[in-house]
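K.L.:
no FASTA, just this:
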């Protein structure tokens, strides 16, 4: 599922996976590495997401002894929760059709 804002994707599976990775790893760079993504790409995705929101999904600390990091804000945690709930509900509502579609795939 993707939610668009104008021409860009405000929320989609890639941004949700990145938010979840930030939640686990505590930094954009570690999250990006865990997803096999460049830091620049991850940073641009977070920047795009935060610009689309009324309040940011992440907060970052600069430098310091531990090199800074990023945390989810309550908004970021709520975005993940809502997205995963919608995804779960949609899958349940469409389970029969998904099964039929899957049966059309090779190796099914």
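P.N.:
Nice, I can see it. Source: prediction; values computed, not measured.

K.L.:
alpha carbons only for contacts and neighbour counts from here, please
P.N.:
Fine.

K.L.:
wait, what's in contact with the most centrally placed residue in the chain?
P.N.:
The central residue of the chain, meaning the one whose C-alpha is nearest the mean C-alpha position (C-alpha atoms, centre = their mean), is residue 16 at 1.3 Å. Shown in contact with residue 16 (C-alpha atoms under 8 Å, 6 or more residues apart in numbering): 79, 80, 83.

K.L.:
second one coming, line it up with the first:
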């Protein structure tokens, strides 16, 4: 079975703003509620997760993820409405992207038959 593979991400001035890894991190944050648990789930370091969140918040111009420090009551992480919307829009774009690739593969296969 033939398959076209591809990846996409959104950049600004050569810097990644949003891609699969950052979206997966946002989804893990929604599920786990903490940076530490999310990083562990994704197999990345806490430091890397923190850096990705910080970069995403700065790029968005407003909070996509809100963090509270640990302590007696414990810390936590909340994905904002904007963050949830980014996840949804990215996943919808991903579906359209893969549908496009499937259509292009169908065109290529048709040309191979002729």
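P.N.:
Yes, it's here. Model, not experiment: these values are computed from the prediction.

K.L.:
Work out the TM-score between the chains.
P.N.:
Structural agreement between the overlaid chains, expressed as a TM-score with TM-score structural alignment, normalised by the length of structure 1, amounts to 0.85; 101 aligned residues with a C-alpha RMSD of 1.8 Å.

K.L.:
ok, back up a step: nearest to residue 53 of structure 1 among the contacts of residue 16 of structure 1?
P.N.:
Closest approach to residue 53 of structure 1 among those (C-alpha to C-alpha): residue 79, at 10.3 Å.

K.L.:
Give me the neighbour count for that closest one.
P.N.:
With neighbours defined by other C-alpha atoms under 10 Å, the count for residue 79 of structure 1 comes to 16.

K.L.:
On the three-state scheme, it is what?
P.N.:
Under the three-state scheme (DSSP: H, G, I helix; E, B strand; the rest coil), residue 79 of structure 1 adopts helix.

K.L.:
do the same with residue 78 of structure 2
P.N.:
State at residue 78 of structure 2, reduced to three classes by three-state DSSP: strand.

K.L.:
which residue lines up with it in structure 1?
P.N.:
Following TM-score structural alignment, the counterpart assigned to residue 78 of structure 2 within structure 1 is residue 71.

K.L.:
ok, that match touching residue 59?
P.N.:
Yes. The pair residue 71 of structure 1 / residue 59 is scored as a contact, 5.4 Å apart, by C-alpha atoms under 8 Å.
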